[in-house]
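*Asks:* for reference, the sequence and a predicted model appear below.
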Amino acid sequence: MDEPISQLDELTVDEIFENFLDFLKDKTVLIITHRVSNKKFFDRIIELKDGTIIKEEKF
């Protein structure tokens, strides 16, 4: 998700995520990203380093 939205403004990115997640409600979705600024859209964030979980946040 990083590359396709990297050049968009924050409001447009928010709109994309809102529509995307509304479409996928009631499903488990794995999103891999370097951009954690959109964490408001997710229930859980897992940070990996060398394939090992080093941090986990639940919202």
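*Replies:* Received, thanks.

*Asks:* C-alpha only now, for contacts and for neighbours.
*Replies:* OK.

*Asks:* in the host helix or strand of Ile16, what's buried?
*Replies:* Counting by DSSP states H and E, the element that carries Ile16 is helix 10-23. Under the neighbour-count criterion of 16 or more other CA atoms under 10 Å, helix 10-23 has Phe17 buried.

*Asks:* this is the comparison structure:
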Amino acid sequence: MSLQPGGWRKASRSQQQTACVEVGHVVDGAAVRDTKDRDAGYFTASAKQWAQFVNAVKANRFKY
């Protein structure tokens, strides 16, 4: 995967929030970082891992 993510963005539903994450593009996947602490770094997921995560969110598999 690329070491330099690009195209960072927040979810459209969280634009007015400060406690959220941003997602960036990397080759064959996604990078995720904390909006409040961008200098802390990020983690990456492969395209398959990211798709599985997004599908789980859409299926409401995470409870809080």
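*Replies:* Nice, I can see it. What you are looking at is a predicted structure, and each value in this text was computed from that prediction instead of being measured.

*Asks:* quick one: TM-score?
*Replies:* The TM-score (TM-score structural alignment, normalised by the length of the first structure) is 0.25; 27 aligned residues with a CA RMSD of 3.5 Å.

*Asks:* what's the next helix or strand after the helix holding Ile16 of the first structure packed up against?
*Replies:* Going down the chain from helix 10-23 of the first structure, the next helix or strand is strand 44-49, by DSSP H and E. Using 3 or more CA pairs under 8 Å, 6 or more residues apart in numbering; DSSP states H and E, the elements in contact with strand 44-49 of the first structure are strand 52-58.

*Asks:* residues making contact with the strand it packs on?
*Replies:* For strand 52-58 of the first structure, the surrounding residues in contact (CA atoms under 8 Å, 6 or more residues apart in numbering) are 43-48.

*Asks:* got the angle between it and strand 44-49?
*Replies:* 160 degrees (axes from the mean of the first three to the mean of the last three CA atoms, to 10 degrees).

*Asks:* coming back round to it: including distance to Asp22 of the first structure and neighbour count, could the contacts of strand 52-58 of the first structure go into CSV?
*Replies:* Below are the contacts of strand 52-58 of the first structure laid out as CSV (distance: CA to CA, whole Å; neighbours: other CA atoms under 10 Å):
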residue, distance to Asp22 of the first structure, neighbour count
Asp43, 14, 9
Arg44, 17, 11
Ile45, 18, 16
Ile46, 21, 12
Glu47, 24, 14
Leu48, 26, 11
